[in-house]
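*Asks:* what's the 3D shape of this:
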Amino acid sequence: MIPKTTLRLSLLIMVIFLMVQGCTAFDYPTFHGDAQRTGYVEDVGPLSENIRWSVSPGSIDSSPAVVDGRVFVATGPDMNDPEVTLAVYCYDTDTGDELWMYEIGSESGLTVADDLLIVGDLDGYLTALDTTDGSEEWSVLVDENAGFFGLTSSPLYYGDLLYVLTPSDGGLHVYNLADGSEEWSVAFGAWDVGWTNATYFTAPAAADGVVYFPSNLSELYAYDISTQEEIWNISLDSTIASAPVIDLDSLYITTSTTLYEVSLADGSILETREIAGTSSTPALDSLNNRVYVGTGSGLICLDVTDICGVPVWNADIAKITTSPVIAGEYVYAATNEEKSSLYAFSAVNGTEMWSYPLPEPEGGNWASFWGSSPAVADGTLYIGAEYTNTLFAFGPGASCEASVVLREGEQTALSDGTLVNETTAAGALQAASEAFGFTTDTSAGDWGSVLNVLGDMGYDADTGQYWQQFDNGEVSMIGIDQKVRDGDTISFWYSGWGDVLPAEPTGVANLVTIHVSVPEDDIGAFTITETEVPQGGSILGRLDVTKASAGWYVIDVSGVNSEGNSLSGLATVELEAGTEKTGVPVYIQVPLNAPAGEYELFAVVYSFDTFPYTKPVTSEGIVCTVL
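*Replies:* Predicted coordinates:
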């Protein structure tokens, strides 16, 4: 018998010529990337948690597909918003601009087949949409008893045909791409047995003229595509949880308890490993003999020459039910817990390279989690969140149109820690980056503040491109130290010297447009109870305050006489954003040794977090006399 490691080495050249695994460098056309469901792409993925853009069409459980500069995603039912429109959306990968939408909901991963987007919908239909404009080419009822989730199996496009798993009969149905006509099918679980007999949220996989698919909870089948005859079948220990992942001579598949390696030739079980299985489909790197498995407790990396052996590494982070993706030197995985995160690990040793957490669940939601598995294409990772109803595009660059509120007198910190006024282009950029999640690198130098990097992109010596700044449409002469006022628009565009800012920002890649609002903070009324007070006495001041941002504030009522002697009193108050607080009291104690004479008192409001280092909002002065 040929040793397994020797056999694998002898077959590596087949990977080069046959492209056994991996999708093209710029596309991710189906769930887990390719027909073998490897979750392996040749591109590098995002090197940080920088968000190029994001959109919020609705609750997303559907895994995206990415082809020819377009990303496709579908929304599904939202318990918190039952009236939401369920639809398939197409977005520009550069800008996140919506190109079209088609009203049909889906819980399955989407598949691009030639110029058609294939959608398994909530009503049991398989629908083909034109990728260019979203028009319907054909639609066929695949399963009239599909259940609440509809067709959850991600369609497979292989050999000019479409392969779909159906829940009510546990079957595989094969359709003609051109018109949706059924070519052939096999079914193993009749409806009268119960639709729960089928295996949900899995998918078929194919290689070398054979399609592999799960059915009836725990059964795995291999069928010859040309003869439409069964090659083998095998019953596993419990419910199959993942899609099959095809390697050179075997496949990997998980159940609720076990990771299996199964022979492609005859269906015999080669190796098993006990795991806490989830619906996560493993990701496979055949060239480096690694398989990455999402489990009930995290992500485990195994050597495929011995999946029973000691793990190469184990990231014990949290439950993973979405499917990991390998891109470049990183493997990406999203957790499913009360507060979920997207992680990037070193594929070699499991070092956490970066992570991005979703916000804490609010409003009766029990958890914030990722609904879809990630897709990586052209250096960008796309993933949908169910809780925030958001499709994120993680990668280099930034495209957004933001409105920010800046506060006069407040400060913001550059990346090197230097404090600058918030009402500057630097402050506007910082506020936009916090709102939209893209990274910035700013610093102070001899000639003022400088933008070094935005969205992981800086000056490119080869192309001469950099982030040009435009103030109200004109090339900035000052840079990020530019003072901004209410109504200003500051733009940052990754372009070349002399490029003119487009009049219409829609569809322009790497363009950050920031509309600035600087509301007037106000001390509406400031009074004191006594205008004459003896030494050792006290003064009660009252004032009405409005602040643009909610939070805690420090109120200082103080003043000096002509010789520089001072009186002062402090108070703290919590304010709601844009809501006037009336009659806020502040006591000013007059010392026994305070020199007699006139003092002009001012009420001053500071931000609590930065008191006394920020420029305050100041009232008009009131003269009082110490007797």
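
*Asks:* Please make it C-alpha for all contacts and neighbour counts, starting now.
*Replies:* Fine.

*Asks:* from memory residue 553 sits against residue 581, does it?
*Replies:* No: shown here, residue 553 and residue 581 do not form a contact pair, counting by CA atoms under 8 Å, at 11.7 Å.

*Asks:* what's the overlap in contacts for these two?
*Replies:* residue 575 (CA atoms under 8 Å, 6 or more residues apart in numbering).

*Asks:* With adjacent residues omitted, what lies nearest to residue 200?
*Replies:* Nearest residue to residue 200 in three dimensions, chain neighbours excluded: residue 152, at 6.2 Å (CA to CA, 6 or more residues apart in numbering).

*Asks:* what about the one you found, distance to residue 242?
*Replies:* Counting by CA to CA, to the nearest Å, the gap from residue 152 to residue 242 is 12 Å.

*Asks:* and for comparison, fold this next one:
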Amino acid sequence: MKKIGKLSVVSVLCAFVFVSVLLLTAAVPASATSSATSSATYPTLQYDAQRTGNVGGAAPETASLLWQSGEKTAGCVQAGPVVSDGRVFFTTWWSGGMGVEGNASDALYCLDEETGEEVWNNTAVFGASTAAVAAAEGKLFVGTHRGNFTCVDTASGEILWSRRVEENPSWYGVGSSPLVFDGTVFVLTFSDGTLHAFSFEGAELWNFSTGEEIFKYASPSAYEDKIFFAGNSTAAAGQHGRHALYCLNLSTHEEEWNFTTDTEVRGTPTIWSEGGEGGLVFFTTKYVFGKEYGIYALNATTGEEVWYKKHKSSWASPAVSNGRLYIGGSSVDTTFYCYDARDGTLIWENEEMGGAVDSSPVVADGKVYFGESKVNGTVYCLDAENGSVLWNYTLYIPPGFGGGFNSASPPAVADGTLFVGVDNVGVLAFRDPLHPDPLFWEGEVTLTENATTTVTAHDSGASYEINQTTALGALAAAAAAGGFNYTVSDKWYASWGSLLVDSIAGKWNDPVTWDGWLYWVNYPDDPMPGVGPNKYEVEDGDLVTFYYGGMSATPENTPMLLRIRVRVAGASVVQWNSVTKDDATNFSVEVGVEESEEVEFRVSSDSGAGTAYEWSWSVNGEEKKKSEGESTNLSFIFEEYGIYNVSVVGVGVGEAENETVSATWNVSIWLVVGEE
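*Replies:* Here you go, the predicted model:
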């Protein structure tokens, strides 16, 4: 009997928060050990001190999910992760803030880079900002929701020191992502527009205050001997202050210049220099109707305006790579833009986003990565050259869930892997699979009769209960055994009752060429199935092959395939315990399974013409059948599950009446009948 399409609601761990605040928390860290080691790092917001978001090395070409962090991390995760020495660090806050039940905890988390397993967490450090790592010193610096600036040991998660810097943390805490530069750690406080400079040991070396409130998540950046940050100069009584971008000399700690703006300086300044000569500072300002707002490019040395573009900015900072500036828009302009960094000329734009891009982009390996802030949160990968969507990964909200999967986290790229935070989920890690051989997985799985498996359609979020003993059930079991991912689509389910496999191990169906995932059971002996894999019932011993290609493809000419040998629990499995015979006697024993309960045994001899045998069959020591002849068989129904000893004794009888031949058979078979 086939079970198809039982819809259920996906359980979700945490609620969505519409404000993109990012926090930390940790008291006594829970300890673990990390198995991963890594030389590549992503140590801070937008990768480097200039906040370019420009990363060298490989980056994912497909939406192949390597891992997703556990349910404890399912709070708001809008601070970007950082990566160092094989570990991923990030903060969560407002876990369960909308009353969704679960085990999520506000904390600073450390995960194994390769597996996503927790190494430690610290619930006294819950968070507002993206951390910064001083890898050589083994220290992690982070702003917290309570207004503290904290240093944590990267190996253990223990707090090394903590300093109160934000006297009015309000809802936001210290949202500034720290900057480690030239042996000093810098962080901004929003309530008074102050830049603080700390030693690695926690001493405040100096500070520079502009006096008035600034954007809550503004962070500093540095280039050569200068540091750049958002400020707001103190105003006369009854007047507003002046928003500005400030540049200080790091040697003298004195102001070199400031550039005033009509509206609040957003995000974090990004600095770019071409060929090591000069430099441009890019930043955005808040969209306010009737005022000047947009993207500014300033000379890093003089502070003079080089170019300006109107732009309805989000919270994100731009990324710059190969002379191009990449930036997304706000909720009133959801377009993603690419400009010439030299003069602001528009190179391309992509209008496919449906929400604000509050996620500061990262550029790596010719691709641009960022998240989208809307209920069905989406992670995007665009071609950096022309802006086309190479892939996207969407988390769909199940019916009745009041939250969402907002993705405002600035992503990180390290060791060929993309890491990005998603509210109410945690951190997702994407990495391309390696398939030098078309056969990327082969193995055996055991499926249980009359049991079901739940699969979720990635395009709709609907869940379906299918028989384990189907081709799709075999794929689900193989994915669990092999550690690879797969996705299904239900776009044909309403019409045909079939689920479509549209990706395996990061290899997606191609909507242009129509190449995609096909399956075949017992190729080439049996014909290709004509139903969806959720409707095809497999049997014990079947070989299920999933392979990629067009309609003319076969498992022999595919670029990628997997083979799954099916075992069905409940079918009889024969194991040999002992077989004894006279050395002069030849014999064979065949065991055939007709049904899960009935087994037929056959024994035959070729020890010589005219030789007959008297056979005696027993099951668990109880005689069941006697017969004569050169061969014999026993059909026996096993009415209960258990272990049985089936034995047969054969005595040879010569041509003369009652003449006994010396050959004696004693065959003992242990039969294991599967458990329910």
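
*Asks:* TM value for the aligned chains?
*Replies:* For these two chains in superposition, a TM-score of 0.62 is obtained (TM-score structural alignment, normalised by the length of the first structure); 422 aligned residues with a CA RMSD of 3.3 Å.

*Asks:* still on that earlier bit, tell me the counterpart of the residue nearest to residue 200 of the first structure in the second structure.
*Replies:* Using TM-score structural alignment, the partner of residue 152 of the first structure in the second structure is residue 175.

*Asks:* Wasn't that match part of a helix?
*Replies:* No: counting by DSSP: H, G, I helix; E, B strand; the rest coil, residue 175 of the second structure is not part of a helix but coil.

*Asks:* ok, back up a step: would you confirm that the residue nearest to residue 200 of the first structure contacts residue 108?
*Replies:* Yes: at 4.4 Å, residue 152 of the first structure and residue 108 qualify as touching, with contact defined as CA under 8 Å.

*Asks:* joint contacts of the two?
*Replies:* Counting by CA under 8 Å, 6+ apart, the common neighbours of residue 152 of the first structure and residue 108 are 120-121, 201.

*Asks:* of these, closest to residue 46 of the first structure?
*Replies:* Distances from those to residue 46 of the first structure were compared by CA to CA; the smallest belongs to residue 201, at 27.0 Å.

*Asks:* What lines up with the closest one in the second structure?
*Replies:* Residue 201 of the first structure maps onto residue 217 in the second structure, by TM-score structural alignment.

*Asks:* List the contacts of its match.
*Replies:* With CA under 8 Å, 6+ apart as the criterion, the residues that contact residue 217 of the second structure are 129, 174-177, 190, 266-267, 315.

*Asks:* between the residues you listed, which has the most around it?
*Replies:* Of all those, the highest neighbour tally under other CA atoms under 10 Å goes to residue 174, namely 37 neighbours.

*Asks:* and the gap between that residue and residue 46 of the second structure?
*Replies:* Residue 174 of the second structure sits at a distance of 18 Å from residue 46 of the second structure (criterion: CA to CA).

*Asks:* Who are the contact partners of residue 451 of the first structure?
*Replies:* Counting by CA under 8 Å, 6+ apart, residue 451 of the first structure makes contact with 440-443, 480.

*Asks:* now those residues in CSV, with secondary structure, neighbour count and distance to residue 113 of the first structure?
*Replies:* Formatted as CSV, those follow (DSSP: H, G, I helix; E, B strand; the rest coil; neighbours: other CA atoms under 10 Å; distance: CA to CA, whole Å):
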residue, secondary structure, neighbour count, distance to residue 113 of the first structure
440, strand, 20, 38
441, strand, 17, 41
442, strand, 21, 44
443, strand, 17, 48
480, coil, 23, 46
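
*Asks:* before we move on, back to that, give the intersection of the neighbour lists for residue 152 and residue 242 of the first structure.
*Replies:* Shared contacts of residue 152 of the first structure and residue 242, counting by CA under 8 Å, 6+ apart, come down to 201-202.

*Asks:* And the strands in the stretch 151-300 of the second structure, which stretches?
*Replies:* Secondary structure of the stretch 151-300 of the second structure (DSSP state E, counting those that start in this stretch): strands located at 159-164, 179-181, 184-189, 194-198, 204-209, 221-223, 226-233, 242-249, 255-261, 265-274, 277-285, 295-299.
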